[in-house]
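# task: produce atomic coordinates for the following.
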Amino acid sequence: MQNTIEKGVKTYLNYINGEWSTSSTKEVLSSINPANKDEIVGYVQSSSREDLDTAVAAAKEAQKAWRKLSGAARGDFLYKAAAIMESRLEEIAESMTREMGKTFMESKGETARGVAILRYYAGEGMRKVGDVIPSQESDALLFTTRVPLGVVGVIAPWNFPVAIPIWKMAPALIYGNAVVLKPASEVAVTAAKIMECFDEAGIPAGVVNVVTGKGSVIGQGIIDHPDINGITFTGSNTVGKQVGKGALNRGAKYQLEMGGKNPVIISKDADLDLAVDGTISGGLRSTGQKCTATSRVFVQSAVYDEFKEKLLAKVKELKVGSGMEGETWMGPCASESQLNTVLYYIEKGKEEGATLLYGGERPSENGLDNGFYVQPTVFENVTIDMAIAKEEIFGPVLALIKVETIEEALELANDTEFGLSASIYTKDIQNILSFINEIEAGLVRVNAETAGVELQAPFGGMKQSSSHSREQGQAAIEFFTSIKTVFLKA
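Just a heads-up that it's a prediction; the model follows:
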């Protein structure tokens, strides 16, 4: 919490009931540039439960009229917001890079994805929301329709500050819900810029609201609030379980997308250059800060040494630095806390007997010691019971594990509490079919990296990675609406 404001640094406000407002606490939080910890990107509100209550009340009232609009009319607002966001793409992307560290190229790609998601769901307003069912009575009409939940609380993480809030808010809105967004404080400046696009699009007051602040206050407030009918959450397993328990206790609908310990399997017949590129991109892009990031690399022994040699040669070429510098391939960790977590797991890997092949240190040249940087890191001689093979690190750490057969790789890949994404590199159709059938993951990719899913396709995990619902695509309607069955007889 902070009361002293650095001169020249902008303070961003909450967006409640169509107005920008300071929090009732009159206190702010600093958003720090992880590439340079001395730079404050902006100040955001450290809000109270009172501020959240005001936002929820506004959303509850606004939703009454919003749900009565046609899907096409609601979609028009999303189309307008998309056009505005597209016109401000580089500005929003720069904010993202300065707040959480990913490269400017990645930030532009993510912002463009946010634009595409808005347009996709705008189109959903013209698609069907029910089915006609044959009735046993010849003079009756039996059909289903869908109704919105009401007010949806969105608790979003810091690693995708544009894409994740939008892929939650856009379907919530198109299906007739009102939204209260609690962004991660680390990226709340970017969240404010998203809200500016909705505001400029003229969305009715109260339909979309953003309240920034501590998770223990605003996040917990969303979990507990009796007038929030559904909660969609992306984040850690620990917090996700708190969300689920709290929502269940008061009968609210909830959706959880949580951790991953995502494997890639490299078959002896794989295109090794393609596999190396996919492993590096999947594991180290965004500094490994993706729930779908590659973490465990199972390589058949026949090609293990060749794969390792190619992998290390390319990893050593990766340029670490500020995401705003064009030649940078990998930026810093998003925060000092996240950096410390990554460094802890690197030390844990060494202590438990894994062999550090490359990286594992904080770079200090060219002023990098003033940011939250860590080198891309590769371990080998990793066993499945080690912490770096079992626990989510959320950082640029790859664990190489040698296997003899694809069957062994599948068994070890499934030996985890998580089940989000997985991939295999092979040319053998039997390997492909076995992988598709046997891998315990919600997202399966063949000859492609573990990270990434197209926006029109369902996304979600198995086991402890998810509450078993799905986000994105037309599957989103299942969470953001309830089915109403209608029997009509004249």
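# can we go C-alpha only for contacts and neighbour counts from here?
Noted.
# helix or strand next in line after the lengthiest helix in the chain, which one?
Longest helix of the chain, by residue count under DSSP state H: helix 104-124. The first helix or strand that comes after helix 104-124 along the chain, using DSSP states H and E, is strand 132-133.
# please provide the structure for the following sequence as well, for comparison with the first:
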Amino acid sequence: MKRAVSTIEGSRQNLYIGGRWVEPHSGVYVKSFDPTTGMPWYEFGNADAQDVSDAVDAARAAFENPQWRRITQTDRGKLVRRLAELVLENADVLAEIETRDNGKLLKEMRAQMRALPDSYTYFSGMADKLLGETVPVNKLDMLNFTMREPIGVVGMITPWNSPLMMLTGTLAPCLAIGNTVVIKPSEHTSASTLALAELIEEAGFPAGVVNVVTGGGKTTGDALVRHPGLSKIVFTGSTTTGRTIAANAAQNLIPCQMELGGKSPHVVFGDVDIDRTVNGVVAGVFAAAGQTCVAGSRCFVEASIYDRFVEALVERTGRIMVGHPMNDASDIGPLAIPEQIGKLKHYVASGVSQGARIAAGGKQPSREDLADGWYYEPTVMTEATNDMTFMRDELFGPVVGIVPFSSEEKMISLANDTRYGLASGIWTKDIDRAMRFANKVNAGTVWINTYRSAAFMSSMGGFKESGYGRRGGFDVMREFSRVKNVVLDYSGAMQDPFVIRLR
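Okay, the predicted model is just below:
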């Protein structure tokens, strides 16, 4: 891959449409900022409605192109597997690009990029295993069966927190099935998706199978979700934006797959190993600086161990190293966008005004070497209640509220008292209690004595305002294929069309 951090810095990055790198129709480019310095480090094209239309047209032409449509499922799987090999070969470069663009730890991004090829390989193996069914009917000499086929052009709008990881979960199955794609990465983190486009081209995918249009949500994103040439829309982001996208897609009767906001509960019972559980809670809310949709930012602790647990959590939080993401000694890096700093300050202040107490963090770090970046200290809020504003809204930052509870019944009520339903976690040695929680909690994923343990083989998705549709496992293959019913009469008999035969 030619593209690397050194070639991106100070450059203008163009759109990738129909297998060509093209300048935006408007000639407008937008700056992308380095979260560690707050300074621009490259520019990307701001695609307008004409660019988006060109990309959708290119994807539609590629979908009908025999070079893509008429190859065998096995050969299509080989292309996806070749992409997996290229991602692995370029994993360290992709990791550096991600870190520079969104501020996540380089050591975390290296591990993530080296794991992504497994997802492409997994779905490449499914390319020739998407089966139809033979369906019994109440007529003799009649064959009734279903077949699964690609749905067409899929528009994907990806988030800024984990651009390539979130893209892979839907791109890999889409390509394995035979769809074509138009990707609109976040305007805050476009570089890694553009780099991936180079690898897609190198892997040998026909021109137009994958297209990348960069730009703002109100320009590029809006034009994409309103385009009637799409067959499906995939969106990962806020619930508010998800509502807008779904409403626009409905005008063209285009289905959506949505992974939206979360306000996930950690539930800690008194029988746990406190130190082990504290580490799990820390990983669940402070990893990636809290910029994960499944962050366990509401922590309910049984009253019998509340004080000891808070003491241990505050002590462990105080040892978290906030630092430059390229430094392997850092535990968390900066936030990806500067707006998050003001948002966190607002919510922490509102929590204090409503009666919560800052037990750790609660501000930007004062170290001189971090002064220019978008850093925020991991924050523990005690004496919280579930009705406080910061406990109701998704913060997308390293802030957790701790609430005591006295009974299992009350805990279930608190855990479910949210408009979201993405994930949940319970910590206990009582397997019966854990299973009762799993049955009663209203969340798409339940973790028991672990948190954020995700796998591409598993089906994941949210309930309530956390969205709809499934990602991962075989379920996602169904999401990006459609069922066609075929009926064959092989009797060879002549039948009067106006004679009705009773059984």
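# hmm, back to that, which residue numbers in the second structure go with the longest helix of the first structure?
Residues 106-126 of the second structure are where helix 104-124 of the first structure aligns, with TM-score structural alignment as the criterion.
# try stretch 214-221 of the first structure
Residues 216-223 of the second structure are where stretch 214-221 of the first structure aligns, taking TM-score structural alignment as the criterion.
# what residues sit buried inside the matching stretch?
Judged by neighbour count (16 or more other Cα atoms under 10 Å), stretch 216-223 of the second structure contains these buried residues: 216-217, 220-223.
# for the residue in the first structure that D417 of the second structure lines up against, which three-state class applies?
Residue pairing (TM-score structural alignment): D417 of the second structure is matched to D415 of the first structure. Secondary structure, DSSP: H, G, I helix; E, B strand; the rest coil: D415 of the first structure is coil.
# which residues are in contact with D415 of the first structure?
With contact set as Cα atoms under 8 Å, 6 or more residues apart in numbering, D415 of the first structure has these partners: I384.
# same check, this time on P363 of the first structure
With contacts defined as Cα under 8 Å, 6+ apart, P363 of the first structure is in contact with 369, 373-375.
# where's the residue positioned nearest the centre of the second structure relative to V285 of the second structure, distance?
The second structure has M166 as the residue nearest its centroid, 3.8 Å off, counting by Cα atoms, centre = their mean. As for M166 of the second structure, its distance to V285 of the second structure is 18 Å (criterion: Cα to Cα, to the nearest Å).
# how close does G461 of the first structure sit to E478 of the first structure?
Summarising the geometry, the distance separating G461 of the first structure from E478 of the first structure, computed by Cα to Cα, is 16 Å.
# just L368 of the first structure next, same as before
According to Cα to Cα, L368 of the first structure and E478 of the first structure sit 46 Å apart.
# those two: which is more packed in?
A direct count of neighbours by other Cα atoms under 10 Å for L368 of the first structure and E478 places L368 higher, at 18 against 13.
# the more buried one matches what in the second structure?
L368 of the first structure maps onto L370 of the second structure when the alignment is built from TM-score structural alignment.
# contact partners for its match?
Counting by Cα under 8 Å, 6+ apart, L370 of the second structure touches 36, 323-324.
# and which of those is nearest V403 of the second structure?
Checking these against V403 of the second structure with Cα to Cα, the nearest one is G323 at 29.1 Å.
# test my guess that the closest one contacts I332.
Yes - judged on Cα atoms under 8 Å, G323 of the second structure makes contact with I332 at a distance of 6.4 Å.
# between the two, who's got more neighbours?
The residue with more neighbours, out of G323 of the second structure and I332, is I332; 27 against 22, by other Cα under 10 Å.
# hmm, L105 and that one touching each other?
Yes - using Cα under 8 Å, I332 of the second structure is in contact with L105, at 6.5 Å.
# which residues are common contacts for the two?
The overlap between the contact sets of I332 of the second structure and L105 (Cα under 8 Å, 6+ apart) consists of 288, 325.
# F286 of the second structure maps to what in the first structure?
In the first structure, the residue paired with F286 of the second structure according to TM-score structural alignment is L284.
# could you do T239 of the second structure as well?
Aligning on TM-score structural alignment places T239 of the second structure opposite N237 in the first structure.
# state the distance from that match to E19 of the first structure.
Relative to E19 of the first structure, N237 of the first structure is positioned 34 Å away (criterion: Cα to Cα).
# higher neighbour count, the two?
Neighbours were tallied for N237 of the first structure and for E19 using other Cα under 10 Å; the higher tally belongs to N237 (19 against 13).
# which residue packs closest to the more buried one, ignoring adjacent ones?
Residue nearest to N237 of the first structure in three dimensions, not counting chain neighbours: M258, with 5.3 Å by Cα to Cα, 6 or more residues apart in numbering.
# quick one: residues contacting that neighbour.
234-237, 240, 291, 464-466.
# ditto for T405 of the first structure
When the contact criterion is Cα under 8 Å, 6+ apart, the partners of T405 of the first structure are Q300.
# so what does it match up with in the second structure?
In the second structure, the residue paired with T405 of the first structure according to TM-score structural alignment is S407.
# cheers, nothing more for now.
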